[in-house]
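1. Just need the structure, nothing else, for what follows:
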Amino acid sequence: MANPNGTPIWFELTTDDQAKSKDFYASVMGWAIAPSPMDEHGDYLLANAADGEGVAGIMKPPPGMAGVPGWTIYFGVDDVDKQADAVKDAGGAVHFGPMDIPGVGRFATCADPQGLVFNIMRGNSPEDSTAFKQMAGDAGLGHGVWIELATPDPDAALGFYGSLFGWSKQGAMPMGPMGDYTFIGRSEADRPGAIMSSTTTNAPARWNMYFQVADIDAAIETAKQGGGTVTGPDEIPGSDYSANVTDPHGQQVGIVGPRK
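-> So this is what the prediction gives:
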């Protein structure tokens, strides 16, 4: 795949209970979730959006990595090994890899200078990833549509990720004493997400991702009935609302959609 550097190309949940997580997210996100067709991927589950395109994976903690569940993000890069070196040169760390995933691509698990984890990857497919698809209406249902970094040092984070992916500040929304919600990207027309302070907002320091749902209130109610908890919904610029869902196992992810 040849997505531009810094494009979110995959989302992944590591959980101790795949079966319950599968049922929860299938109902909330409207995903069709099934085992990977590749035997070498073991019990890895693939989540497809309403249009049949893959957006996320659900996996058990790898051996030796128990106790580190949660959602993670994969950024597309041209050269994983080169970018892994760039991560270290910019003050970050490489926790795992680079290594190849049979039939999928090459990746590395990294951390920024504030210790927040992300992945970089170059996929083998000749087609671009569409896991992240910022499209209005039903065209983006089930896809990632926004990413958000809560970090104790937003300025340092912008410098770090800007050096890796060519991002710069693309406007900001003032939040009073909580500081700015700073939009990031290559241009105003290419803004995958934003950076904010985890210290002033009390948000968990991490990368969060938001998936498009057809009806924000219906998705919230489904999440609650499935044992999850919800913060929101909050109106966002335009006609949509956002909310953060914590699943029954304590893992948080965002949803975006209209009120119907």
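
2. rest of the way, CA atoms for contacts and neighbours
-> Fine.

3. What is the neighbour count of residue 88?
-> 15 (other C-alpha atoms under 10 Å).

4. Once you drop chain neighbours, what's closest to it?
-> Nearest residue to residue 88, sequence neighbours excluded (C-alpha to C-alpha, 6 or more residues apart in numbering): residue 94, at 6.9 Å.

5. which stretches of this structure form helices?
-> In the chain, the segments counted as helices under DSSP state H are 18-29, 80-89, 154-165, 198-201, 216-225.

6. what would these look like in CSV with distance to residue 8?
-> Shown next, in CSV, are the helices of the chain (distance: least, C-alpha to C-alpha, whole Å):
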stretch, distance to residue 8
helix 18-29, 18
helix 80-89, 14
helix 154-165, 11
helix 198-201, 21
helix 216-225, 23
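
7. Mind checking those helices for the one nearest to residue 246?
-> helix 216-225 (8.4 Å; C-alpha to C-alpha).

8. where's that closest one relative to the chain centroid, distance-wise?
-> 20 Å (C-alpha atoms, centre = their mean, to the nearest Å).

9. Check what contacts that helix and list those residues.
-> 24, 27-29, 213, 229-230, 233, 241-243, 245, 247, 255-260 (C-alpha atoms under 8 Å, 6 or more residues apart in numbering).

10. which among those residues end up buried?
-> With neighbours counted by 16 or more other C-alpha atoms under 10 Å, the contacts of helix 216-225 contain buried members at 24, 28-29, 213, 229-230, 233, 241-243, 245, 247, 255-258.

11. Tell me which of those residues fall in strands.
-> Under the assignment DSSP state E, the buried ones among the contacts of helix 216-225 contribute 229-230, 233, 241-243, 245, 255-257 to strands.

12. closest to residue 81 among these?
-> residue 255 (32.8 Å).

13. list the contacts for that closest one?
-> 210-213, 216, 242-245 are the contacts of residue 255 under C-alpha under 8 Å, 6+ apart.

14. Another sequence for comparison is provided below:
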Amino acid sequence: MSEDRGAFIWYQLMTPDAAGAREFYRAVVGWAIDERGESLPGGGEYRMIRRADGGTQGGVLTLAGPMASNPAGWLGYIHTPDVDAAAARIIDAGGAVHVPAADMPGVGRMAMVADPQGAVFYLMTPTPPPGDPDAKSDVFDYEKPQRVRWNELQTTDVEAAVALYGELFGWEQRDRMPMGEMGDYLFIHHREGMIGAIMPRMPDVPQSAWTFYFGADDIDRAAQAVTDGGGRLLGEINEIPGGEFAVHCADPAGATFGLVGPRVA
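-> Sure thing, here's the model as predicted:
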């Protein structure tokens, strides 16, 4: 896979109910999560998330065995050319390594880490597919449905997060939007594209964390599918700059995510 330091290259849902997630996200986003997955040590399994265009959008890890007590949630994988060096820098900055760096044959080297404010994510150096050394991930796209369209970090120390992620991944913070007493919403860029934002942690968010916004074809239809499927809307549907709409949600197992897309009706 071509050098793409700082790109979000994979997204993973950790859930105790992969079968339920399969039905829920099919109705909400339109994904086809595999009915069966690869068995893992400890009793869990790993299923792939498929988009309607035939691409793979990420994976679903069943929480079982030693991981059964972990909360449901979405995690992002960020490309780094040196997982071990990035993990060491995170520790030096006051963060933590939850799963040490290890190689997965045919996939790449990865580690699960937490930044100094507690937000968890994966570091990854991917192995390119056979015969395609310049392959690039397409799981993030600023405009397309069924991709992740926005990566948002809520953190207890915005400026420290901007500095550390910028150092690790080459991100640039170029613009900001005042939110009154809540502070500023700081937009982050990877190379020439805007990939998300960093903002102060809101009082109803238990700890610093990343939220990923999935592209919806119709925000009202998708939001209705959330509640019809046993999930919750964690706020109102709000218009965002550019004329589209977004809403923060939780799936039936409690994993939080966002939706962004047009209002069709």
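
15. follow-up on the earlier one: and the helices of the first structure: which comes nearest residue 100 of the first structure?
-> Short answer: helix 80-89, nearest of the helices of the first structure by C-alpha to C-alpha, at 10.1 Å.

16. Run through the residues that contact residue 39 of the second structure.
-> 45-46 are the contacts of residue 39 of the second structure under C-alpha under 8 Å, 6+ apart.

17. please redo it, this time with the cut-off set to 6 Å
-> residue 45 (C-alpha atoms under 6 Å, 6 or more residues apart in numbering).

18. In the second structure, which of the contacts of residue 255 of the first structure still touch?
-> For those, the subset whose aligned partners also touch in the second structure (both residues aligned by TM-score structural alignment, their matches' C-alpha atoms under 8 Å) is 210-213, 216, 242-245.

19. Residue 83 of the first structure matches what in the second structure?
-> Matched to the second structure by TM-score structural alignment, residue 83 of the first structure sits across from residue 86.

20. Report how many residues lie close to the closest residue to that match other than its chain neighbours.
-> Nearest residue to residue 86 of the second structure in three dimensions, chain neighbours excluded: residue 168, at 6.6 Å (C-alpha to C-alpha, 6+ apart). Close neighbours of residue 168 of the second structure, defined as other C-alpha under 10 Å, add up to 16.

21. What does residue 168 of the second structure correspond to in the first structure?
-> Using TM-score structural alignment, residue 168 of the second structure pairs with residue 164 in the first structure.

22. What sits closest to residue 138 of the second structure if chain neighbours are left out?
-> Nearest one to residue 138 of the second structure, counting by C-alpha to C-alpha, 6+ apart, is residue 9 at 7.2 Å.

23. Isn't that neighbour up against residue 137?
-> Yes: counting by C-alpha atoms under 6 Å, residue 9 of the second structure touches residue 137, with 5.3 Å between them.

24. Residue 57 of the second structure versus the residue lying closest to residue 19 of the second structure once chain neighbours are set aside, what's the distance?
-> Closest residue in space to residue 19 of the second structure, ignoring its immediate chain neighbours: residue 35 at 7.3 Å, by C-alpha to C-alpha, 6+ apart. Note on residue 35 of the second structure: its distance to residue 57 of the second structure, by C-alpha to C-alpha, to the nearest Å, is 15 Å.

25. which one of the two has more residues nearby?
-> Higher neighbour count among residue 35 of the second structure and residue 57: residue 57, with 23 against 11, using other C-alpha under 10 Å.

26. so what corresponds to that one in the first structure?
-> Per TM-score structural alignment, residue 57 of the second structure is aligned with residue 55.

27. just residue 67 of the second structure next, same as before
-> Under the alignment (TM-score structural alignment), residue 67 of the second structure pairs with residue 65 of the first structure.

28. Give me the neighbour count for its match.
-> 9.

29. Distance-wise, check it relative to residue 204 of the first structure.
-> 21 Å.

30. what does residue 149 of the first structure give?
-> Counting by C-alpha to C-alpha - residue 149 of the first structure and residue 204 of the first structure are separated by 9 Å.

31. Comparing those two, which residue is more hemmed in?
-> residue 149 (24 against 15).

32. List the contacts of stretch 49-66 of the second structure.
-> 10-16, 18, 31-33, 42-48, 139.

33. Same check on stretch 202-218 of the second structure?
-> 29, 118-119, 145-155, 257-264.

34. Same check on stretch 182-201 of the second structure?
-> 150-156, 171-173, 175-178.

35. buried set for it?
-> By neighbour count with 16+ other C-alpha under 10 Å, stretch 182-201 of the second structure contains the buried residues 184-190, 194-201.

36. Same question for stretch 80-97 of the second structure.
-> For stretch 80-97 of the second structure, by 16+ other C-alpha under 10 Å, it's 80-81, 83-84, 86-87, 89-91, 95-97.

37. CSV please, covering those residues and showing distance to residue 227 of the second structure.
-> Formatted as CSV, these follow (distance: C-alpha to C-alpha, whole Å):
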residue, distance to residue 227 of the second structure
80, 37
81, 41
83, 39
84, 41
86, 39
87, 38
89, 41
90, 38
91, 40
95, 36
96, 35
97, 35
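
38. between those, which is nearest residue 105 of the second structure?
-> residue 83 (15.4 Å).

39. That closest one and residue 101 of the second structure: what is the separation?
-> 7 Å.

40. what does residue 177 of the second structure give?
-> For residue 177 of the second structure relative to residue 101 of the second structure (C-alpha to C-alpha), the value is 36 Å.

41. Show me which of the two is the more surrounded one.
-> residue 101 (18 against 11).

42. just to revisit the earlier point, residues touching the nearest residue to the match of residue 57 of the second structure once chain neighbours are set aside, list them.
-> Excluding the flanking residues, the one nearest residue 55 of the first structure by C-alpha to C-alpha, 6+ apart is residue 131, at 4.0 Å. For residue 131 of the first structure, the contact set (C-alpha under 6 Å, 6+ apart) comprises 9-10, 55, 143.
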